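[1] coords please:
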Amino acid sequence: MSHDIAVIGGGPAGLSAAINARVRNKTVLVVGNDYRESPLYRAERVDNYLGMPGLTGAQLLDAYQRHAEDMGVEFRHGRVLNIMPMEHTCYLSIGTDMEEAGAVILATGVSRGKKFPGEAEFLGRGVSYCATCDGMLYRDKQVVVVGLAPDAAEEANFLQGLGCRVTYVSGKAPEGLDPAIAYVRATKLEIVGEASVTALRAGDEEIPCQCVFLLRHAIPPTDLLPALELENGYIRVDREMRTNLPGVFAAGDCTGLPLQLSKAAGEGLIAGQKAAEYLDGL
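    Predicted structure coming up:
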């Protein structure tokens, strides 16, 4: 399906961008996790947002979501696994599906975890970020699911249903995991192998496997777009929220300090406006 603009991330920056693009009559798809999983949603009180002191994070995000829905923004829960910029369009891989957009706005927040040892080396050789994409390749084989997202147990159950021999690893016991799936509690992880993955070291235990599925909330922007330029670890943008890639904009925490709600909403406004202008100029 084709949209004028795809926004990656449904927080304050992403929804501000989406709303301002809709004001300019652009079709907008927001791809991300359930907004109620955001750390902001659990904030007991927000006092530094102009004109609206004392609200909880949940009240603010509920209002943002209603506003965007009322404006006709489309939503899709899922992880963007890859973005392929082409001339005047971008293709986004979301699970096993593909979406097309004329412009992309990155509003992914900040990455809250480093790569595990061996993750980058074995990506595509036994490291996967998508159970539905790659699960069929490992039917009747041993796989490990590293649960770092709320839907990871569901994905592990899916792999078990395909016929994979699944072990689930996370820092705390998941809810809804198939009782037939072995569970290992661990947070110190290392992916090991030779030509491809052979095992996951989880704490003091080594779990033999042919694939490790790393199921995070989201994938870092530079994994989505390797040519994306960074500055001090954040996406480099100009004052119009343009990145170094044509048709790709960014807003919010992913562009740098301060990591504040007002900044995110303001940058989202600019990104939405400028993405719409970019499309009008094609």
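[2] CA atoms for contacts and neighbours, from now on please.
    Fine.
[3] so what's residue 167 up against?
    142, 143, 144, 145, 181, 182, 183, 184 (Cα atoms under 8 Å, 6 or more residues apart in numbering).
[4] same check on residue 76?
    Residue 76 neighbours (Cα under 8 Å, 6+ apart): 29, 30, 31, 32.
[5] what about these, which are in strands?
    In strands, defined here by DSSP state E, the members of the contacts of residue 76 are 29, 30, 31, 32.
[6] and the longest helix belonging to the chain, what does it pack onto?
    Counting by DSSP state H, the longest helix found in the chain is helix 261-280. Judged by 3 or more Cα pairs under 8 Å, 6 or more residues apart in numbering; DSSP states H and E, helix 261-280 is in contact with strand 2-8, helix 12-23, strand 97-106, strand 248-250.
[7] at 7 Å instead, please
    Packing partners of helix 261-280 (3 or more Cα pairs under 7 Å, 6 or more residues apart in numbering; DSSP states H and E): helix 12-23, strand 97-106.
[8] can I get the contacts of residue 167 in a markdown table with distance to residue 169 and neighbour count?
    Converted to a markdown table, the contacts of residue 167 look like this (distance: Cα to Cα, whole Å; neighbours: other Cα atoms under 10 Å):
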| residue | distance to residue 169 | neighbour count |
| --- | --- | --- |
| 142 | 13 | 19 |
| 143 | 11 | 30 |
| 144 | 7 | 27 |
| 145 | 6 | 25 |
| 181 | 10 | 15 |
| 182 | 9 | 13 |
| 183 | 6 | 19 |
| 184 | 5 | 19 |
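[9] ok, of these, which one's closest to residue 113?
    Among the contacts of residue 167, residue 145 lies closest to residue 113 (Cα to Cα), at 16.6 Å.
[10] go ahead and confirm that closest one touches residue 169.
    Yes. Between residue 145 and residue 169 there is a contact at 6.1 Å, judged by Cα atoms under 7 Å.
[11] about what we covered before: of the contacts of residue 76, buried ones?
    When the contacts of residue 76 are checked for burial by 16 or more other Cα atoms under 10 Å, the buried set is 29, 30, 31, 32.
[12] what's around residue 49, how many residues?
    14 (other Cα atoms under 10 Å).
[13] tell me where the stretch 151-282 of the chain has helices.
    Using DSSP state H, counting those that start in this stretch, the helices found in the stretch 151-282 of the chain span residues 152-162, 221-224, 261-280.
[14] repeat that for the stretch 1-150 of the chain.
    12-23, 57-70, 131-134.
[15] of those, which approaches residue 261 most closely?
    Closest to residue 261 of those is helix 12-23 (Cα to Cα; 6.8 Å).
[16] before we go on, could you also do this sequence so I can check it against the first one:
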Amino acid sequence: MTKQYDVIIIGAGPGGMTAALYASRANLSVLLLDRGIYGGQMNNTAAIENYPGFKSIQGPDLASNMYEGATQFGAEYGYGAVEKVVDNGATKTVKTDTDEYEAKTVVLGTGSQYKKLGVPGETEFSGRGVSYCAVCDGAFFRGKHVVVVGGGDSAIEEGIYLTQLADKVTVIHRRDQLRAQKVAQDRAFANEKMDFIWNTEVTEIVGDDMKVTGVKLLDRETGATSELATDGVFIYVGNLPMTEPFGDLGVTNDAGWIPTDDHMRTAVPGIFAIGDVREKDLRQITTAVGEGGIAGQQVFQYLEDLKATASVK
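    All right, here's what the predicted structure looks like:
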């Protein structure tokens, strides 16, 4: 017999765990569902220095603390790779690779993943000089030289942010002009700490036993190769929402992101979205936590409204 819940939260990152905390504290039956260990990308972060209440904390430690809070009021935790969510109106069916669940509401918090360059050294030096988030890791490169790969809004805006910390920021772009908004380009070109290498691809990230020491480059016009010394590589070649299982729900836009209102409500009643999977600008632990709190409360309010409507009838 399929087990039923008031809410199933898909994704046990910081947003999902916060939603579980708020919903379970409101005495709702909660299933927090993830395909792996709770914490999401926090488990791949050596030190988190921008989460309130901690001068610095290891990512896995923060994840563990959040999990204890998320489950203290009875929220259940389950493993499973979600393959599909079906909207039945009054209920929703969540199908995983091993089980099937029913709930009155669903919170989507599966997050996003960074597009990779796919070059040698990228995986090996992840967390040891290779980063995909300047706000997260920029402070580790104070007074150093870093490379930013990409030419879109994220690359240029994050590059500008890095100039507040690094001594020099070199933007490497495979084309001869940026794709970022004009205002961001103007600021970047006027920044004395930023320089640009055009029509060039990073073909390999190199380093020693401890950290990144440089990048190998290919000039797309001449075919010439070279190596540039650097202390860090920040990669911004795109971001992909992890929303494939929700394609039939009608909650995603053309790019796969999930638009919501200020209450984290999607286009489908009873389905909410939080965290990095949402269509938004800033993707941080702090923003995910805030959205999780809103969603947890809104789930409670949604169910209360359903009760009130049913009693009137």
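[17] just name the most buried of the helices of the stretch 1-150 of structure 1.
    Of the helices of the stretch 1-150 of structure 1, the one with the most neighbours on average (mean count of other Cα atoms under 10 Å) is helix 12-23, at a mean of 27.
[18] which strands and helices lie in contact with that helix?
    Counting by 3+ Cα pairs under 7 Å, 6+ apart, helix 12-23 of structure 1 packs on strand 2-8, helix 57-70, helix 261-280.
[19] same thing but 10 Å
    If contacts are counted by 3 or more Cα pairs under 10 Å, 6 or more residues apart in numbering; DSSP states H and E, helix 12-23 of structure 1 sits against strand 2-8, strand 28-32, helix 57-70, strand 97-106, strand 248-250, helix 261-280.
[20] equivalent range in structure 2 for that helix?
    Aligned using TM-score structural alignment, helix 12-23 of structure 1 spans residues 14-25 in structure 2.
[21] how about stretch 128-137 of structure 1?
    Under TM-score structural alignment, stretch 128-137 of structure 1 corresponds to no residues of structure 2.
[22] try stretch 103-110 of structure 1
    Using TM-score structural alignment, stretch 103-110 of structure 1 lines up with residues 105-112 of structure 2.
[23] and the matching stretch, how far out from the chain middle?
    Taking the mean of its C-alpha atoms, stretch 105-112 of structure 2 sits 12 Å from the chain's own mean (Cα atoms, centre = their mean, to the nearest Å).
[24] identify the contacts common to residue 145 and residue 169 of structure 1.
    Common contact partners of residue 145 of structure 1 and residue 169 (Cα atoms under 10 Å, 6 or more residues apart in numbering): 153, 183, 214.
[25] returning to that earlier point: now render the helices of the stretch 1-150 of structure 1 as TSV, adding distance to residue 257 of structure 1.
    As requested, the helices of the stretch 1-150 of structure 1 are exported to TSV (distance: least, Cα to Cα, whole Å):
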stretch	distance to residue 257 of structure 1
helix 12-23	14
helix 57-70	20
helix 131-134	34
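[26] quick one: the most centrally placed residue in structure 2 from residue 286 of structure 2, how far?
    In structure 2, the C-alpha nearest the mean C-alpha coordinate belongs to residue 276, at 4.0 Å (Cα atoms, centre = their mean). Distance from residue 276 of structure 2 to residue 286 of structure 2, counting by Cα to Cα, to the nearest Å: 11 Å.
[27] residue 49 of structure 1 maps to what in structure 2?
    In structure 2, residue 49 of structure 1 lands on residue 51 (TM-score structural alignment).
[28] and the strands in the stretch 101-250 of structure 2?
    Taking DSSP state E, counting those that start in this stretch as the test, the strands found in the stretch 101-250 of structure 2 are 112-114, 130-131, 145-149, 168-172, 194-197, 200-207, 212-219, 225-229, 232-235, 239-241.
[29] got a markdown table for those strands, with mean neighbour count and distance to residue 12 of structure 2 too?
    As requested, these are exported to a markdown table (neighbours: other Cα atoms under 10 Å; distance: least, Cα to Cα, whole Å):
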| stretch | mean neighbour count | distance to residue 12 of structure 2 |
| --- | --- | --- |
| strand 112-114 | 16 | 13 |
| strand 130-131 | 22 | 22 |
| strand 145-149 | 25 | 30 |
| strand 168-172 | 23 | 34 |
| strand 194-197 | 18 | 38 |
| strand 200-207 | 21 | 32 |
| strand 212-219 | 19 | 31 |
| strand 225-229 | 14 | 38 |
| strand 232-235 | 26 | 25 |
| strand 239-241 | 16 | 16 |
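[30] and of the ones you listed, who's closest to residue 21 of structure 2?
    Closest of the strands of the stretch 101-250 of structure 2 to residue 21 of structure 2 is strand 112-114, at 22.0 Å (criterion: Cα to Cα).
[31] mean per-residue distance, that closest one versus structure 1.
    Here strand 112-114 of structure 2, set against structure 1 after superposition, deviates by a mean of 3.0 Å using mean Cα distance after the TM-score superposition for structure 1.
[32] which element is residue 308 of structure 2 on?
    Per DSSP states H and E, residue 308 of structure 2 falls inside helix 285-312.
[33] just to revisit the earlier point, which bit of structure 2 covers the longest helix of structure 1?
    Going by TM-score structural alignment: helix 261-280 of structure 1 matches residues 285-304.
[34] list the buried residues in that stretch.
    Across stretch 285-304 of structure 2, burial judged by 16+ other Cα under 10 Å covers 285-286, 288-300, 303.
[35] how far does that stretch sit from the chain's center?
    Relative to its parent chain, stretch 285-304 of structure 2 has a centroid offset of 17 Å by Cα atoms, centre = their mean.
[36] and for stretch 77-96 of structure 2?
    With Cα atoms, centre = their mean, you get 21 Å for stretch 77-96 of structure 2.
[37] what span of structure 1 lines up against it?
    The counterpart of stretch 77-96 of structure 2 in structure 1, counting by TM-score structural alignment, spans residues 75-94.
[38] what's the span of the matching stretch from first residue to last?
    13 Å.
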